[in-house]
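Visitor: after the sequence you'll find the predicted model.
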Amino acid sequence: MLNLTYSYRIYPEVDQEAQMLDWLEQCRRVYNYALAERKDWINSRKCPVNACSIRQEYIILADAPYPDYYKQQNALTKAKGVIPELKAVHSQVLQDALKRLDKSFKFMQERGFGFPRFKKLGQYRSFVFPQFKSNPVNGFEIKLPKIGAMPIKLHRPIPEGFEVKQVRILFKASGWYAQLILQADVSIPDVTPHGEPIGIDLGLEKFLTVSTGELVERPRFFVDLQSKLRWLQRKLRNKKKGSANYRKIQAKIRKLHEHIHNVRREFHFLTAHKLCDGVGMIFAEDLNLKMTSRGMLAKYCLDAAWGSFLEILKWVAWKRGVYFAKVDPNGTSQTCPQCGAHTGKKELSERVHHCDECGYVTDRDVAAAQVVEQRGLASTEQCRSVAVGQTVILPVEEGCLGTPMKQEISRAILGSPRSTRFG
């Protein structure tokens, strides 16, 4: 089963836009009420038996069950009989708000941190129609339950063989968007190692360094527009909160943040496609992104968005039939790619790799990228040797899991890769 998400611009009428904004507000209220209910239940179980607070205490029975998703869903049905505003919203849309909260709690339990927060006014920006009986897209219109038909800009056609399973309506600073979740009963095999390999090294001096010696400059998406953002925020501070001018400045700030996000994402896609040209394997470092987002260089690391780029590169590589894998990043800048000797720790100001054992001299980032490539090839060779030991020999260049068939299926479903070129 293959799932895709296509995003299209939609143009609702004035009454439809007011209705969708009201739906977002009702979903936000349901989300916050359900979160407060769970939070009160959890806090009521934190007080020690012999040391209750003398200021306040939660009046919740000891045998009261935990308000999970199913209990809150049943309570939502009863609340519709009391609150008339909830009846105007599609029932599955409100249920999705509770499901989103339940996913947040499960994600918090897996990570061990990140307690869900209350949504302020304007922070709840999307709602989902989880299922459709028929295709809601008809020509250049999309028909949504209880909202009606509205124009949609199909800048690319929906692939043949795919059905629209869900629709997410998203409100951005630039307008309204419909994200179609498409599904098809197609099985595409994983990509196996083949072709020419390359290793990449991510950094701040250069955004990306390839093992072949190619360097990609790091565009400063946020840093270049930070002065304009600071100017807008200074104007916002001098406006009366809630006034018309206050909301206008807020809209400009949101548009600027969206512009930065779009430019960064486009650069990541173009760079990923450029890396996939003429290669069969790409290896990257498995970076600890949580640590890079701390310290005095956190702003520049977050501006480069390495984690987002690696996810995009993984998707583009899968789409174009290129094998992608991550390797251990420890010691890549302290190892000589020519002889494998340990060259010692380098300061950030030291940009040249020089090996005392073999005399190999090259750029520091190029040497690190070459080490990443060598580690990636070693891991693929180890996987092949394990497969041979288990008498399961997978062909590398061609065969049932080879890249030619993978590329044909990918091109038929997703289309040919777009033109890529660095500006």
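Guide: That came in fine, so what should we check first? Numbers count the residues shown, from 1 in each chain.
Visitor: going by C-alpha atoms from here, please, whenever you check contacts or count neighbours.
Guide: Noted.
Visitor: which residue ranges of the protein form strands?
Guide: Using DSSP state E, the strands of the chain run over residues 2-10, 126-129, 137-138, 141-144, 148-153, 163-172, 175-184, 197-202, 208-210, 215-216, 281-285, 323-327, 352-354, 361-363.
Visitor: so A367 touches S333, yeah?
Guide: Yes - between A367 and S333 there is a contact under Cα atoms under 8 Å: 7.0 Å.
Visitor: where exactly do the helices run in the protein?
Guide: 14-44, 69-80, 91-111, 221-224, 226-237, 244-276, 289-292, 298-304, 306-319, 364-389, 403-414 (DSSP state H).
Visitor: what's the closest of these to P151?
Guide: helix 14-44 (11.7 Å; Cα to Cα).
Visitor: try this one next to it:
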Amino acid sequence: MFNLIYEFKLKPTGAQIATFEEWLEQCRRVYNYALSERKDWVNSCKCPINACSIKSEYIIPADRKAPTYSSQCGSLTQAKKNIPELKKVHSQVLQQTLKRLQLAFEGMWKNGRGFPRYKKAGRMRSFVFPSLSNQPIEGSHVRLPKMGLVKFKQSRSIPEDAVIKQARVVRRASGWYVQLTLQWKVDVPEINPSGTSIGIDVGISHFAAVSNGRLFPNPQPFKRLERKLKSLQRKVTNKRFGSNNRAKAQAKVSRLHERIANTRKNYHWELAHNLCDWAEMIFAEQLNLKALSRGFLSKHCLDAGWGQFLDILSQCCFKRGVYFQKVPAAGTSQTCPKCLKETGRKKLSQRVHKCQFCGYTCDRDVAAAKVVEIRGLQAVGHTVGKLSEGKGHVLEDAKLCLPTTEESPTLSAG
């Protein structure tokens, strides 16, 4: 089994948009109420056993069990008998909202994330239909439970032998979208490490440096539009809270944020396809993205979106049959790719690598990319020889070679 997610833009009517917004609001209220139950139970267990608070105290019995997903689903069934607004929403949609809260708590327990927070108005942006009919696609419409046929723009064809398992309706600044999860019975061949290879080193001055000497510029979509974003956000603060003008100004801010995200993602996909054109093996660094997002260059690191790029690169390599692997990033800029000796730390202003042992000189990022390639080849079991001038690394036990420095296709993104 192979799972795919296809995203299409919806073209709902005015009545369907009103229903979508009402369902999101009900999902938000259910989420917040379920979170308040769990939060009250946690706080009730914190009070001392020999004294009471001066302000207030919880009256939750000490023997009451902690709220869980199953218990809150039972409470939701009872609440639907007294609250008519909940009956309008599909039952499985509300259950998926409770499961979303459960996953938030599991992420806090297992992955060290923060305590789940309440969602203010407009914060809930999606809801899920976990099951659909046998044939949910009818021409240019998708049939959603308790919603009927909703028109959508089918930008690409859906495989005939794929089964649509679930649908997620998402609200964005540019409109409404549906994400269809497909289950496809297809045999995916295992990709073996063979053929030409390249290493990649990501950075800020250049977004990516390739071991064949290519340097890709950093588009910096957020930095380029930061002044315009600041101006729009200032206009939002000058509007009266709750007014229609403030909502219109906030919509402009949301559309600009989406434009920045789309520009970044489009550049990542084009760069990934360019890299897959050059080699059958691609190696990249295993970065500590959480630490980089908290450093003194955090805004530039987040603007570059290295985590998203590496995920997109792995997906692109998987689709095109290119072997992809991450290698340890420690010391890649402190190692000479020719003699493989440590050259010591370099300042950020030092952009040229010059080895004091063998005299090898090249761009600092390109040298780090070559070291990444060497580590990747060693990880897949190939023996790497010494680096010869202008010919790349000589592999002793396989007929592999680096791409030459001849003219290669350039990236079309800005």
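Guide: It's in. Here the structure is a predicted model, which is why all the values come from computation and not from measurement.
Visitor: so after superposing, what's the score?
Guide: Once superposed, chain against chain, the TM-score is 0.92 (TM-score structural alignment, normalised by the length of the second structure); 390 aligned residues with a Cα RMSD of 1.6 Å.
Visitor: which ones are touching the residue most central in space within the second structure?
Guide: Centroid check for the second structure by Cα atoms, centre = their mean gives Q308 as the closest residue, at 5.4 Å. Applying Cα atoms under 8 Å, 6 or more residues apart in numbering to Q308 of the second structure gives the contacts 265, 268.
Visitor: map it across to the first structure for me.
Guide: Using TM-score structural alignment as the criterion, Q308 of the second structure maps onto S308 of the first structure.
Visitor: look up the closest residue to L270 of the first structure, ignoring the ones flanking it.
Guide: T420 (5.4 Å; Cα to Cα, 6 or more residues apart in numbering).
Visitor: check the gap between that neighbour and Q72 of the first structure for me.
Guide: To Q72 of the first structure, T420 of the first structure is 49 Å away according to Cα to Cα, to the nearest Å.
Visitor: those two: which is more packed in?
Guide: Shown here are T420 of the first structure and Q72; by other Cα atoms under 10 Å, Q72 has more neighbours (20 against 15).
Visitor: ok, that one to Y58 of the first structure distance?
Guide: Distance from Q72 of the first structure to Y58 of the first structure, by Cα to Cα: 19 Å.
Visitor: next: K106 of the first structure.
Guide: Counting by Cα to Cα, the gap from K106 of the first structure to Y58 of the first structure is 24 Å.
Visitor: same thing with W41 of the first structure?
Guide: From W41 of the first structure to Y58 of the first structure the distance is 8 Å (Cα to Cα).
Visitor: quick one: which of those two has more around it?
Guide: More crowded of W41 of the first structure and Y58, by other Cα under 10 Å: W41, with 20 against 12.
Visitor: output the strands of the first structure in TSV, with distance to R375 of the first structure and mean neighbour count appended to each entry.
Guide: Converted to TSV, these look like this (distance: least, Cα to Cα, whole Å; neighbours: other Cα atoms under 10 Å):
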stretch	distance to R375 of the first structure	mean neighbour count
strand 2-10	31	16
strand 126-129	43	20
strand 137-138	48	14
strand 141-144	49	16
strand 148-153	46	17
strand 163-172	41	19
strand 175-184	36	18
strand 197-202	9	24
strand 208-210	14	24
strand 215-216	20	16
strand 281-285	8	25
strand 323-327	7	21
strand 352-354	18	18
strand 361-363	19	14
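Visitor: can I get the ones you listed in a markdown table including distance to R100 of the first structure?
Guide: As requested, the strands of the first structure are exported to a markdown table (distance: least, Cα to Cα, whole Å):
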| stretch | distance to R100 of the first structure |
| --- | --- |
| strand 2-10 | 18 |
| strand 126-129 | 10 |
| strand 137-138 | 25 |
| strand 141-144 | 21 |
| strand 148-153 | 25 |
| strand 163-172 | 13 |
| strand 175-184 | 17 |
| strand 197-202 | 34 |
| strand 208-210 | 36 |
| strand 215-216 | 39 |
| strand 281-285 | 32 |
| strand 323-327 | 31 |
| strand 352-354 | 49 |
| strand 361-363 | 47 |
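Visitor: can you list the buried residues in stretch 266-284 of the second structure?
Guide: Buried residues in stretch 266-284 of the second structure, counted by 16 or more other Cα atoms under 10 Å: 267-276, 278-284.
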